[in-house]
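# next comes the sequence, and after it the predicted model I'd like to discuss.
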Amino acid sequence: MTIEQLYEQAVLLLKQLISIPSYSKYEEATADAIASFLEQHGIASNRNLNNVWAVNKYFDPAKPTILLNSHHDTVHPNKQYTKDPFEPAVENEKLYGLGSNDAGGCLVSLIAAFLHFYDHPNLSHNLLLAATAEEEISGYNGIEALLGNKDFKATMGDNEPAFAIVGEPTLMNLAVAEKGLMVLDCIAHGRAGHAAREEGDNALYKAMKDIEWFSSYKFEKISEWMGPVKMNVTVIETENKAHNIVPSQCRYVVDVRVTDAYTHEEVFGIISQHVQSEIRPRSMRLRSTAIDVTHPIVQAGIALGKTCYGSPTSSDKALMPFPSLKCGPGDSARSHTADEFIYLHEIKDGIEGYIKMLEKVL
């Protein structure tokens, strides 16, 4: 197919995906739609939970494999939507709809690039397409489950992919590094008492001292691509709702964006040394990642005039124990916003960009 035909097919698929609710953990119908689309184009697909994957026609386990990955789950639409989030409307060259930008445009562009190379007989690498679930909640049944699936692993002869392109909206620039995420559940402990008699030990005041530290502390080491580690307190509450009781506990949540200058354990250790509150990390799975700028796929993008940068947001890239480049059409600033959209030309540019980058390494 020509680029124009690939583009037309990609837009039709994206409109279909927009019209189907696919909140994280409830992506069955979009997984069905993706599998059906591949089947219509003569490509057999495989299914693991709500993850759909396929390989190129002349797949050879003896060759290294390039993973082309993006997700088909979405967040819930926020209350400021003025348009139907499930109506794929085109206005002024913009395609509106929930998941259009994050990450539907990336997904259909990668699928189109996969179609382009599908039946090429003499590629230096295999291509493995994976449309995965639960990215928006960093769930266990998305890319992590797929990478551990025995059938998926057996296809590659139990080898890992050589590298991956992770489709997320980057304006087709090259997110060579990505901050990790560590969420902390914190509890400041005090002693209950009657507020009028100034009894007890106010846990809220203790929490405020720790929160002040979180807001002002500067980590010493600065990452070349991602800058400093960032910490933000995002939730706070006490166990009682009465105005006249000094709270004995105050719970709060801290969002910590970890760079490649520190491990999660190092950041957690520094925090533990400076605050009084009890601190429990929810997870340390989402690690900071980076791909060397000398890697062939990065150099391919640079040769096409793309810019390298460090991404402040996390993605499924964090769960890949092999080199991965985050790159895709659309703008991260539009993700999770009301009346989400992607420009139609961004999809076409995404397809062309992916094909040109892959041509340089295949």
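Noted; the coordinates are in hand. Numbering: from 1, shown residues only.
# when you work out contacts or count neighbours from here on, use the C-alpha atoms and nothing else.
Will do.
# does Val90 touch Ser100 like I think?
No. Val90 is not in contact with Ser100 according to C-alpha atoms under 8 Å; the separation is 11.2 Å.
# comparing the two, which residue is more hemmed in?
Using other C-alpha atoms under 10 Å as the criterion, Val90 and Ser100 rank with Ser100 on top: 31 against 15.
# and the more buried one, what does it touch?
Going by C-alpha atoms under 8 Å, 6 or more residues apart in numbering, Ser100 touches 14, 18, 340-342.
# just these: which are in strands?
Applying DSSP state E to those, the entries found in strands are 341-342.
# show me which pair in the contacts of Ser100 is furthest apart.
Farthest pair in the contacts of Ser100 (C-alpha to C-alpha) is Leu14 and Glu340. Separation: 13.3 Å.
# which of the two has more neighbours?
Comparing Leu14 with Glu340 by other C-alpha under 10 Å, the one with more neighbours is Leu14, at 25 against 21.
# what sits against that one?
By C-alpha under 8 Å, 6+ apart, the contact list for Leu14 reads 100, 104-105, 108.
# and for Phe37?
Leu13.
# if we use 10 Å, what do you get?
Applying C-alpha atoms under 10 Å, 6 or more residues apart in numbering, we find Phe37 in contact with 9-10, 13, 31, 43, 45, 111.
# before we go on, here's another structure to hold up against the first:
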Amino acid sequence: MSTGATNAAFDEVVRLLRFDTTSRDSNLAIVEYVTEKLRGVGVEPTLVPNEDGTKANLFATIPAADGTTSGGIVLSGHTDVVPVDGQVWASDPFDPVVRDGLLYGRGSCDMKAFIGVILAKLPQLVEARLAEPIHLAFSYDEEVGCLGAVSLIEAMQVAGLTPRGCIVGEPTSMRVVLGHKSINVFRIDFRGVAAHSSLTPEGVNAIVHASEFAVFAQRIADEFRDNGPFDEHYVVPFTTLSVNQINGGIAVNTVPAECSLVFEFRSVAAVDQAQLTQRFRTEVQRIDAVMSAQNPEAGAKLTVVAAAPGVDTPDDADIVSFAAACGAIPSPDKATFGTEAGLFAQAGIPTVVCGPGDIAQAHAPNEFIALEQIEQCERFLEGVIDSLSTSD
């Protein structure tokens, strides 16, 4: 095992934390930095930009000693972070500091520490005589619905990469996490007809119809809570559903013509994600018909804001035993949070979630990661290199 890599890993993590990669902004600066690091060790990355070119995914392959790029393991991470707006920090969130063995900074545990350790290990990765390749996959816009990883995985498939497994380095305290629920976010726009509140029959009240849907959604949430299906490996062992935002109306004496409602559900593997989504579409279509009957100008429309599949990797999958053999902590746990793991699994790549840090610190003010967790991640990456290296 390496003895001098800790300082290198720490330095790389600190450099990454100084990039403000809040999802609403560009991530190109950090992608350019990673590109330079890869080219510095002779690896040429592929960039997959978004439509307007303001953001980019990146993937790169460190081939096997014989030049093979098929098979191998993906190490996956996202470059974006959540905002710090309205949060009170004890220090600048983008100027990382260490206090009492903890490294503070936005993205420290979610999830730039994992990427930083990978960058620190690049010289070892390219010098190793690998029996099979290691693929690096870094995305944009994970924090706003796993948006970037969709085109990233498609580009990897077009390039002919066929990994046998993937490790998504989200914070699990270096435990091997086998699954998480799907993530599904929707907005419904209710278009009513305005009228003076003394003449309500002349209007169509958008808020009333939005409230009707909210009640419908809560009934479904109650069904899952009471009847399941259940998966006891989750802290909340059933599919959850909640209406989390609603906005409408302009004045107390005006029938509201507009109302928007945002809701989400997170489903366990036993629930058909598409079938449940269709259940909501059907209800919106019913409300749309009712509103249109009141006035042809009224109606309701559902928009999918984000939809990422869950993951439920069998505990006997090769990637599970591989991660454990590399030094990760075996566990039957499933994550309360969503990741890009479901997208890799959907693409036919068995995937686990395993990375440094504790999700309890993610997104919070004064986000931190314990330096000991960075060291554990280093040992894990060294285990990955050792496991994939040939003795020839």
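Okay, I see it. Please read these numbers as outputs of a predicted model, since none were measured by experiment.
# can you give me the TM-score here?
Superposed pair, TM-score by TM-score structural alignment, normalised by the length of the first structure: 0.86. Supporting alignment: 353 aligned residues with a C-alpha RMSD of 2.8 Å.
# overlap in contacts, Val90 and Ser100 of the first structure.
Common neighbours of Val90 of the first structure and Ser100, using C-alpha under 10 Å, 6+ apart, are 15, 341-343.
# picking that back up, common neighbours of Leu14 and Glu340 of the first structure, please.
95, 97, 99-101.
# quick one: which of those residues is nearest Ser215 of the first structure?
Once C-alpha to C-alpha is applied, the member of these that ends up nearest Ser215 of the first structure is Asn101, at 31.8 Å.
# sec struct for the closest one, please.
Here Asn101 of the first structure is helix, with the state taken from DSSP: H, G, I helix; E, B strand; the rest coil.
# with His135 of the second structure instead?
Look at His135 of the second structure: counting by three-state DSSP, its state is strand.
# counterpart of it in the first structure?
Under the alignment by TM-score structural alignment, His135 of the second structure pairs with Leu128 in the first structure.
# OK, contacts around that match?
Counted by C-alpha under 10 Å, 6+ apart, Leu128 of the first structure has contacts 53-56, 59, 65-69, 114, 118, 152, 155-156, 161, 164.
# which ones among the residues you listed lie within strands?
The strands, defined by DSSP E, take in 53-55, 65-69, 164 from these.
# quick check, nearest of those to Cys250 of the first structure?
Asn69 (40.9 Å).
# now do the helices in the stretch 151-300 of the second structure.
Along the stretch 151-300 of the second structure, counting by DSSP state H, counting those that start in this stretch, helices occupy 206-227, 273-294.
# how about those in TSV, adding distance to Val262 of the second structure?
Formatted as TSV, the helices of the stretch 151-300 of the second structure follow (distance: least, C-alpha to C-alpha, whole Å):
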stretch	distance to Val262 of the second structure
helix 206-227	10
helix 273-294	12
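# can you list those helices in CSV and add mean neighbour count?
Shown next, in CSV, are the helices of the stretch 151-300 of the second structure (neighbours: other C-alpha atoms under 10 Å):
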stretch, mean neighbour count
helix 206-227, 17
helix 273-294, 16
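# re the thing from before, ok, the contacts of Leu128 of the first structure in the second structure: which stay?
Among the contacts of Leu128 of the first structure, the contacts conserved in the second structure (both residues aligned by TM-score structural alignment, their matches' C-alpha atoms under 10 Å) are 53-56, 65-69, 161, 164.
# please indicate which of these are buried?
The neighbour count (16 or more other C-alpha atoms under 10 Å) marks 53-56, 65-69, 161, 164 as buried among those.
# next one: Asp318 of the second structure relative to Ile73 of the second structure, how far apart?
Using C-alpha to C-alpha, to the nearest Å, Asp318 of the second structure is found at 11 Å from Ile73 of the second structure.
# need the residues touching each of the two.
Common neighbours of Asp318 of the second structure and Ile73 (C-alpha under 10 Å, 6+ apart) are 164-165, 350-351.
# how long is stretch 16-27 of the second structure from one end to the other?
11 Å.
# can you check stretch 148-166 of the second structure too?
One end of stretch 148-166 of the second structure to the other measures 17 Å (C-alpha to C-alpha).
# list the buried residues in that stretch.
By 16+ other C-alpha under 10 Å, the buried positions in stretch 148-166 of the second structure come out as 148-153, 155-156, 161-166.
# repeat that for stretch 237-249 of the second structure.
237-243, 246, 248-249.
# can you redo those as JSON lines with distance to Thr22 of the second structure?
Shown next, in JSON lines, are these (distance: C-alpha to C-alpha, whole Å):
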{"residue": "Pro237", "distance to Thr22 of the second structure": "31"}
{"residue": "Phe238", "distance to Thr22 of the second structure": "31"}
{"residue": "Thr239", "distance to Thr22 of the second structure": "29"}
{"residue": "Thr240", "distance to Thr22 of the second structure": "27"}
{"residue": "Leu241", "distance to Thr22 of the second structure": "27"}
{"residue": "Ser242", "distance to Thr22 of the second structure": "25"}
{"residue": "Val243", "distance to Thr22 of the second structure": "25"}
{"residue": "Ile246", "distance to Thr22 of the second structure": "25"}
{"residue": "Gly248", "distance to Thr22 of the second structure": "28"}
{"residue": "Gly249", "distance to Thr22 of the second structure": "31"}
